[in-house]
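# show me how the following folds:
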Amino acid sequence: MRGIGMWFRMLGPLEVVVDGRPVDLGGSKQRATLGLLLLQPGRVVPTSRLLTALWNEEETPVTARKILQNAVWGLRRRLSVLSEDGRDGVTLSTRAPGYTLEVAPERIDLHLFRQMATEGRAHLASGAPEEAARHLESALKLWRGAVLSDLTEVGIVWPEVTTVQNARLDVLEDWFEAQLECGRHASVLGEIATLVENEPLRERACGQLMRALYRCGRQADALGVYRRLRASLVEDLGLEPSRELRLLHQAILEHDPALHAAQQPAVRIAAPAVVPDPPARRHVSIVLVRAGFDRPVGEPRETDLVLDELDLRIRQEIESRGGTVVAALGTDVLGLFPGRPYATDHAERAVRTATAVCDAFARTPGSAVPGGTEVKAAIVTGEALVRRRGAEGGVTSLSVSGMLPHIAQTMLTQAPDGEVQICPATRKALARSAAWERHPELSGHQATHVGGASAA
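Here you go, the predicted structure:
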């Protein structure tokens, strides 16, 4: 990111570079405010979201809004001075219910990263691995460390940061795939091994490591990678490896000649599954959240944007607590929290997710969403059929079926707006984990189970 003008660098410590020189951004609150606005350029970031991003709920000072206003004022003055000739088109504006940073996306390294990654993936999908590797490597070179690392060092923890960090790992796996298809397995073996060591449950990377090891004549080591991954999946999640990985394992056992080819579509972990895995009966908690409005919020386009914001916030709450969004239709989002061996907190995590969503969208001044927002949720715990499905890019997804989703739908229909309805099994699981004692705020969201017995 070189050249004349103002550039914003987020893929590492937050920096603003003007004509090739970094400039002072002020204190930590001012920097954090800019960082959050840059994660959503051109979009209104509500004041309430900025406040929760800058302070934990128990640490929010009574002067928080004034501090935020001062931070925005300082940023606005600094940016106006840096772009005084107007050539960069950078504007920090007040727009209800918060603030928006207008900046050309191509002046933000995160946008350039995503653009290069998209181009690289297109080349990879079209059978041009050399071009793919070049674009993907250029995207990865934009990174100077963990995203917004200076802010995370002072305790900033945002779901958006985790999403960007995970996007880098996805692109790194794409680059590995391109290198393998170019026959450069020996040169990337060490980097793949490092990723697997740091992220042992990433199945795509494990598959890539197995293929690289096998091509280097290390069949036993390749099979060892599979054994370790399978043991971790079974012990931690109660799941078997994906169908693609099982096919690759079998191909290595049989010395399949296709493994030595430059491209192996039959066993590539990046290929979508043709046949989904059979369902497994698992003990889970599911949360069904519905968000909407009791009156129109504006033009259809404006309503769509607000609904998209609601959907994004709900997904972030689910994923930040270890859940998976398995379905979404209209204003309904279904999250899955599988039970894990030696851990019984899946019901608690589901309840805390639902209450956090309801609390975030409470009708309070400066709320993240317009007044008239209606949010409710239903949580059911029990056995369900969980199926793993292959997805584009080698990422596996989960789906859930059986009676539990049906019961959750019934409960949600009868749940009052702003409330969380909990089935008896969920409440029993919470009692075992002492969640009610640790988190007394959850007791305010009890409701009756309308699918059968009452929540006692």
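
# rest of the way, CA atoms for contacts and neighbours
Will do.

# now the helices for the stretch 201-350 of the chain?
For the stretch 201-350 of the chain, the helices defined by DSSP state H, counting those that start in this stretch cover 203-215, 219-237, 243-253, 300-320, 346-360.

# run this one through as well so I can compare:
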Amino acid sequence: MLHFALLGPMEIRVDGEVRTPSPPMARRVLAVLLTHAYRVVPTELLIDELWGEHPPKRARKTVQTYICHLRKALGGDGGSGPGGGDPVETHPYGYRLRLQGCQSDVWLFQERVRAGREALARGEASEGVATLRSGLELWRGAALEGVETGTVLGARATRLEELRMRALEQRVAGELALGRHHSLLEEIRDLASQHPLNEEFCAQLMTAASACGQRGEALGAYARMRRAMAEQLGLEPSERLRELQRDILTGQGESPSARTAARGPGRSGEPGAPFHLPAAIGDFVGRLDELDRIERAVSGDGRASEVRVVTVTGSPGVGKTEAALQVAHRLRGRFPDGQLRGLLCRKDRTPRDPGEVLGELLAAVGYDRAVLPERVDDLARMFRGWAAGRRFLLVLDDAVSRDQVVPLLPAGTDNTVIVTSRCRLSGLPGSVTDVELGPLPEAVSRQLLTQVIGPTRARREPAAVSAVVAKCEGMPAAVRAVGGRIATWPHRSLADFAARLEDDGQRLEELSSPHLDMRRYLVESADRLPRSARDVLAALGRAATAEVTVADLALGLCRSTSSIERSVELLAAFHVVRPVVRDGGYVLRLAPLIRLAFAGGGHTAPAPELAAR
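You can find the predicted model right below:
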């Protein structure tokens, strides 16, 4: 029998005999196959993990060599795994491990964590704690210890460590629920010291210390957490932690999480319904038709048999989030059970896992994080169960794909979801309305700039106002950025700013502000695209002419026409490329600001020069 161990140094055993591959690269390939259990792993993904953006010329051949090493290690000299057959299956575009009859400490850990959480959720604390403890005992060190990790394995290892941390938090929470405060106090002190920014461990230390009559230590733990968060993150502790501190100061021994568990998340119509949307901006202008379409879809004129979903899409900086928030705040009274927001990308533009977002939403409506399940399906069921019978609005901001959105959709025909995204989202379930935002008309852009710089100054130089907004290309973010710069210099003429924007080499810098690096913002908008599409985008940005054909790109990038067309379709879906009819055929055109961003070296790989037509 094959046994794979990844929760610590990698160890592979075949019928009890150690068969861990010795070549480091072969271990990395095996780790990728194992962390994508039961799925075919594309060769391209293996190449990305092993060499990143700079693979060798014979990368595919080298991967085949590593697969050969694995087959020998896992199947012996004959190359057959347990039960016969090749232990590593070859597929047209990648490889998959045959895992029938195999064991893995990762799978066993995940199963015990799931079972432990379910026991805690049923109120069976002793069983839940024992099961979680047995799962945590499988760890022999850091995940994938001794295996060099690239982007793929690094993310998987981080995910395993996060699961381990959550399981530890839940095991401690379960033991506190059993009244084991004294026996846990020393362990929680160590955990809080090792993880000074972990609010869960801080709350548990405060709870245990207070229950043991050590209020000074409980308050000291809060003070250390607050100081660490202020110094390292510039943030204050959560409301939950602040409430726990107030309870200890006033002599109330029960923690907020215990009270929440006793009464459950708030029911429909309670005064504490969660309204967590950020404020809408005050200088919003235009978009009357689009806002009307969004509002009619959200309001539910006409009965829907499913949850209402409104997608708001458009190019970077066009104002999708602002439009969604405008409608949401106008219609707050229609949603007595709250308005929630889920951020689907991090500040560095990387997508967030749906399970992470669901955990935040469930915590926002009153669930204790310590007893939430780990699997996305279980979290989704819990969220749908909370949503049923309620009437609330959910804003999902900056979605990357349909698959990221679907687990987050609530149940109930009285609920509505607004999804903002840079790409078109097809195939979403529910009663779906699609609203696409284009550039602001020039008149609306002039109105916005006038609001930012003041009407008196705008009236003095109307021609310069028109020249400035023309270079912003209907992008509200650009208008606000340059308007803020103009307002900073009250005695400088608008004509001077307009002249600066005429310089293509400096325009993006002139349209930036302390809060917005326009070049970086536009370049990072392409980071979610696959490498093949980014190559096409870079080639378009550096072309000698503003209009390029598919044939030009195929020749310059040494790719097939069909391959280029697939990349163009994806770029069009992301609102960065527009096919235009010309002389009976199509030419491709980038928005000028995006073209400037990529002409300035916004792509990591060199793009070929395309001749002017």
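
# from L448 of structure 2, how far out is E290 of structure 2?
Separation of E290 of structure 2 from L448 of structure 2 (C-alpha to C-alpha, to the nearest Å) stands at 17 Å.

# of the two, who's got more company?
Higher neighbour count among E290 of structure 2 and L448: L448, with 22 against 16, using other C-alpha atoms under 10 Å.

# and N70 of structure 1, what pairs with it in structure 2?
In structure 2, the residue matched to N70 of structure 1 (TM-score structural alignment) is T65.

# how close does that match get to K72 of structure 2?
T65 of structure 2 is 11 Å from K72 of structure 2, by C-alpha to C-alpha.

# assumed R96 of structure 2 was part of a strand.
Yes: counting by DSSP: H, G, I helix; E, B strand; the rest coil, R96 of structure 2 is located in a strand.

# what does it correspond to in structure 1?
For R96 of structure 2, the residue aligned by TM-score structural alignment is T100.

# to what extent is that match buried, counted in neighbours?
A count of nearby residues for T100 of structure 1, using other C-alpha under 10 Å, gives 21.

# hang on, it packs against G42?
Yes: counting by C-alpha atoms under 8 Å, G42 is a contact partner of T100 of structure 1 at 5.9 Å.

# between these two, which contacts overlap?
Overlap of the contact sets of T100 of structure 1 and G42 (by C-alpha atoms under 8 Å, 6 or more residues apart in numbering) is empty.

# so what's the residue nearest to the match of R96 of structure 2 when sequence neighbours are not counted up against?
Spatial nearest neighbour of T100 of structure 1, chain neighbours left out: V44 (4.6 Å); criterion: C-alpha to C-alpha, 6 or more residues apart in numbering. Neighbouring residues of V44 of structure 1 by C-alpha under 8 Å, 6+ apart: 95-101.

# what's the match for V44 of structure 1 in structure 2?
For V44 of structure 1, the residue aligned by TM-score structural alignment is V40.

# quick one: its match and L46 of structure 2, what's the gap?
Going from V40 of structure 2 to L46 of structure 2 by C-alpha to C-alpha gives 11 Å.

# just send the contacts of V44 of structure 1 back as TSV, with distance to L25 of structure 1 too.
Below are the contacts of V44 of structure 1 laid out as TSV (distance: C-alpha to C-alpha, whole Å):
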residue	distance to L25 of structure 1
R95	22
A96	25
P97	24
G98	21
Y99	18
T100	18
L101	15
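
# pull out the buried members of these.
Those of the contacts of V44 of structure 1 that meet the buried threshold are 97-101, by 16 or more other C-alpha atoms under 10 Å.

# same list (those) but as TSV, adding distance to E137 of structure 1.
Below are the buried ones among the contacts of V44 of structure 1 laid out as TSV (distance: C-alpha to C-alpha, whole Å):
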residue	distance to E137 of structure 1
P97	39
G98	37
Y99	35
T100	32
L101	29
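
# now the end-to-end length of stretch 228-243 of structure 2.
End-to-end distance for stretch 228-243 of structure 2, by C-alpha to C-alpha: 18 Å.

# cool, thanks, talk later.
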